[in-house]
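Trainee: Predicted model, plus sequence, below.
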Amino acid sequence: MTDSTKAFLLLANGQVFEGESFGATGCVVGETVFTTGMNGYLETLTDPSYYGQIVTQTFPLIGNYGVISKDFESADVHVKGYIVRSVCEIPSNFRCEYDLDTFLAARKIIGLCGIDTRALTKILRETGVMNGMIVSGDGEEAQSIRKALKSEVEKAKLLKKIKSYKIKSAVESVTCNASKIEEPADVVFKESAEYRFVPVRSDGTKENDPVIAMKDGKGKKVVLWDFGAKANIRRELLKRGFEVVTVAGSSTAKEILALNPDGIMLSNGPGDPKENVKIIDEIKKIAKSGVPIFGICLGHQLLALAMGADTSKLKYGHRGANQPVKYLATGRVYISSQNHGYAVKNDTLPKNAVLSFVNTNDGTCEGITYTKIPAFSVQFHPEACSGPLDTGFLFDDFVRLINNHDYFKNFEAKFERIDSIKYFAKTIKNTSAHKKAAK
């Protein structure tokens, strides 16, 4: 290994993981997180919700199907750095355009491979998400940092700098990025039908006929309030016949309502939801308007804050395409795709807000249905093809809510009477008992 290909990760706690460089070279600081998806690395790299983060893939081989621009969730790459166990140099797929190394180098994203990603993941699970720095190549800055690590005094200064890093102006930095790759509805449905990524109903059946799929949403306008939206959210709305108008995260309630929308989609996005004070104030005004609302991920958190709930940062977050969530209205468990480091606190939900989904791993809030206003939200990504299409029916619920504002009015009676905190405690108890029995 030459100096030009050497690279390492320096965590804020002082631990070092040495490996090799791919993609761009240089030095970068970010919040180090992990995602458990076995595929979908292109969606991860272009997901605006990863803004400011160094992403570690737990699956050992990444890049095997190369780069496919049609799978991008936005026009740019938003991760700060990218860590994999092994990167595929010769991808194979009929849709492949070129390899991952070339893609990251062109986007000036620093990659690190050849490290023990399992060991790194265990550290992040035990100690929680922490900041880190990737140092790659033999440039002047990289050499300076390597030299600093040989001195305890200089290393301490370096670690202090890493610890001080904070993700700032997240929503402002990524809003309306996905709109750069928007396509018209007929193109979206045609391409989706080719791979059968068409609307899926609550009974699991697929709707391949665009006329039928779009019938109930036709003639209705939805404003996509973009806090860092993934492109597939807009595609799912288009597949159901909506006219979709994308507006920036800085838009006001007055500007949005002036568009006379039939519904408003609050998108996903990066960062701490509590930092978006102005947006939360504008959502309060939207909620009073009576226009139906559907929130996803950050949009779910912002709506909850606007309605009086609270949020908190998770120890290491939920990131990956295999996160189980329980729908309390039916008791059914779905596999969901998730990417978030914050969650709505279950015990802070206001009156007329019903906990609709819980994470079966830790009992955290995964969905809320509001019974006094036409609104609902989920923490996970129903547009992200997990399961592979388990929770797409939520977009159909949005169609129904737009056509009938009282759709959720008596929904509370359908939900299991379950205390998610007790549910989590029971899960831990059963897990402990299982481990003892195994011994």
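Mentor: Looks like it arrived, so ask away.

Trainee: from here on, contacts and neighbour counts on C-alpha atoms
Mentor: OK.

Trainee: could you pull out the helices for the stretch 51-200 of the chain?
Mentor: 100-106, 117-127, 140-148, 152-163, 170-174, 185-194 (DSSP state H, counting those that start in this stretch).

Trainee: Could you dump the ones you listed into TSV and include distance to Ser337 and mean neighbour count?
Mentor: Output for the helices of the stretch 51-200 of the chain, formatted as TSV (distance: least, Cα to Cα, whole Å; neighbours: other Cα atoms under 10 Å):
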stretch	distance to Ser337	mean neighbour count
helix 100-106	22	18
helix 117-127	19	16
helix 140-148	36	14
helix 152-163	29	16
helix 170-174	20	21
helix 185-194	19	16
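
Trainee: Make TSV from the ones you listed and add distance to Trp225 to it.
Mentor: As requested, the helices of the stretch 51-200 of the chain are arranged in TSV below (distance: least, Cα to Cα, whole Å):
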stretch	distance to Trp225
helix 100-106	29
helix 117-127	32
helix 140-148	40
helix 152-163	33
helix 170-174	11
helix 185-194	18
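
Trainee: hold the first one in mind and look at this next one:
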Amino acid sequence: MDHFTYRGGRLHAEDVPLEEIARAVGTPAYVYSTATLERHYRVFAEALAGLPHLIAYALKANSNQAVIATLARLGAGADVVSGGELARALAAGVAPQKIVFSGVGKTAEEMRAGLAAGIRHFNVESVPELEALDGVAQAMGRVAKICFRVNPDVDAETHEKIATGKAETKFGVPIGDAPALYARAAAMAGVEPVGIDVHIGSQLTGLHPFESAFAKVAALTASLRAAGHAISRLDLGGGLGIPYRASNAAPPLPFDYGAVIRRTVGHLGCEIEIEPGRLIAGNAGVLLASVIYRKRGADRDFVILDAAMNDLVRPAMYDAWHEIVPLQEPAPGAAIAPADVVGPVCETGDIFAKARDLPPLGAGDRVAFRSAGAYGAVMASEYNSRPLVPEVMVSGGEFAVIRARPTLEEMIGRDTLPPWIEPARA
């Protein structure tokens, strides 16, 4: 569910017409709904009600300060994968004891930052990382709480670029190696194993992969406890998908996901941690764009937008589908015809949709890409020297710019000339 609906023929974000935002800040622009973010957090909380749990929002989905702060006010923690995300979480008001540090390539500097902040724990993904963290923690006079991220070799049945639970991926340690690794960590002075972490992928549209992975974690928990390890936390990752395409079967609901957790690991008495990102932020945002031209090709029409692959890379990177809708609701019976929706970037791959059935769209018309709140602005770039897209947040009948579009001067001004190049003179 989201809060982007047509009212009186105009697409709204909560109580604000999106056309009003487009006029105020220009396009392309991202727009987020506070009510949708809050609702999605609460449905996860309801799904885990009665279980000791932490919902650690995955910042990689959308790391704008306003988004993080909105969720932190509701009690959310944060799953971070870099020193930059750690700094963002702290700056937005996430309590350090609710921050989990994941990722396969943590540097010593990032480890020191996490330890200095007093974060909840690190998810360790390799022996070299374990040894490095032990050394850093001892040098600081600290003890780092850790969970090993185990790789259960479970097929997440999702896009290959966002599947993380198979043996051939870079993530985690083989689950069969876990007993020896926990024994090794228990003998170290700078780390303290407290739980198990697993994350098998993103945009999962079925529950079976979760059930398989969590059952393996339950068995490992029993085995490690029998060996004397105090396993009190289970970090089950995120990955629950969202309905990008209305014609596809709807992914499972958080309530059903919670039922799987209860059924597989709920009896173990562990605190459950989950790390949703996409399901919280995805349908809470749209990308606004304007039509520059409509062009007739040899055998098709092209709708050329002012948004491009540098603003929303998912279609180019993952062949992802985003519903594209006009801000002005089409009249009943409006002609529908196929067109390729493309951006102005000088890449053949700058395509949002091929042969998409659309109502009539011409120069100056505006559209919204639905379900763009996750992995949209965070993955944007300045390719072709296109300034980053502004971000706007709506709450009820109000809206505010939460990241401004940089000017060309600001963008270019970040570059500096080396001393052997004299500045050009007019």
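Mentor: Okay, I see it. The structure displayed is predicted, hence computed values, not measured ones.

Trainee: Just give the TM-score of the two.
Mentor: The pair, once superposed, lands on a TM-score of 0.26 when counted by TM-score structural alignment, normalised by the length of the second structure; 168 aligned residues with a Cα RMSD of 6.5 Å.

Trainee: Helices of the stretch 201-350 of the first structure, start to end?
Mentor: Counting by DSSP H, counting those that start in this stretch, the helices of the stretch 201-350 of the first structure are 210-214, 231-239, 253-257, 277-289, 298-306.

Trainee: Also the second structure?
Mentor: Remark: helices assigned in the second structure by DSSP state H are 18-25, 34-47, 65-72, 83-91, 108-117, 127-140, 178-186, 208-226, 254-265, 278-281, 314-318, 408-413.

Trainee: same for the longest one, what does it pack against?
Mentor: I take that to be helix 208-226 of the second structure. Under the contact definition 3 or more Cα pairs under 8 Å, 6 or more residues apart in numbering; DSSP states H and E, helix 208-226 of the second structure sits against helix 178-186, helix 254-265.

Trainee: Out of the ones you listed, flag the one nearest Ser212 of the second structure.
Mentor: helix 254-265 (9.0 Å; Cα to Cα).

Trainee: is it true that Leu112 of the first structure touches Ser86?
Mentor: No. The pair Leu112 of the first structure / Ser86 is not scored as a contact, 9.2 Å apart, by Cα atoms under 8 Å.

Trainee: For the two, work out which one has more neighbours and name it.
Mentor: Leu112 (30 against 19; other Cα atoms under 10 Å).

Trainee: hmm, back to that, could you identify which of the helices of the second structure is most buried?
Mentor: For those, the largest average neighbour count (mean count of other Cα atoms under 10 Å) is found in helix 278-281, namely a mean of 28.

Trainee: For Val188 of the first structure, which non-adjacent residue is closest in space?
Mentor: With Cα to Cα, 6 or more residues apart in numbering as the criterion, Val188 of the first structure has its nearest non-adjacent residue at 6.3 Å, and that residue is Arg235.

Trainee: Against Ile402 of the first structure, how distant is the one you found?
Mentor: 18 Å (Cα to Cα, to the nearest Å).

Trainee: so who does the nearest residue to Gly299 of the first structure once chain neighbours are set aside touch?
Mentor: Leaving out its chain neighbours, the residue that sits closest to Gly299 of the first structure by Cα to Cα, 6+ apart is Leu266, at 4.5 Å. Leu266 of the first structure sits next to 224-227, 293-296, 298-300 when contact means Cα atoms under 8 Å, 6 or more residues apart in numbering.

Trainee: which one of these sits closest to Glu255 of the first structure?
Mentor: Trp225 (11.2 Å).

Trainee: Rebuild the helices and strands packed on helix 208-226 of the second structure as TSV, extending it with distance to Leu115 of the second structure.
Mentor: Shown next, in TSV, are those (distance: least, Cα to Cα, whole Å):
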stretch	distance to Leu115 of the second structure
helix 178-186	17
helix 254-265	29
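
Trainee: Which of those sits closest to Arg366 of the second structure?
Mentor: helix 254-265 (33.2 Å).

Trainee: Which stretches in the stretch 251-400 of the first structure count as strands?
Mentor: Under the criterion DSSP state E, counting those that start in this stretch, the stretch 251-400 of the first structure contains strands at 263-266, 293-296, 311-327, 332-344, 353-359, 365-370, 375-378.

Trainee: Just put these in JSON lines and tack on distance to Thr102 of the first structure.
Mentor: Formatted as JSON lines, the strands of the stretch 251-400 of the first structure follow (distance: least, Cα to Cα, whole Å):
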{"stretch": "strand 263-266", "distance to Thr102 of the first structure": "34"}
{"stretch": "strand 293-296", "distance to Thr102 of the first structure": "32"}
{"stretch": "strand 311-327", "distance to Thr102 of the first structure": "24"}
{"stretch": "strand 332-344", "distance to Thr102 of the first structure": "25"}
{"stretch": "strand 353-359", "distance to Thr102 of the first structure": "37"}
{"stretch": "strand 365-370", "distance to Thr102 of the first structure": "37"}
{"stretch": "strand 375-378", "distance to Thr102 of the first structure": "36"}
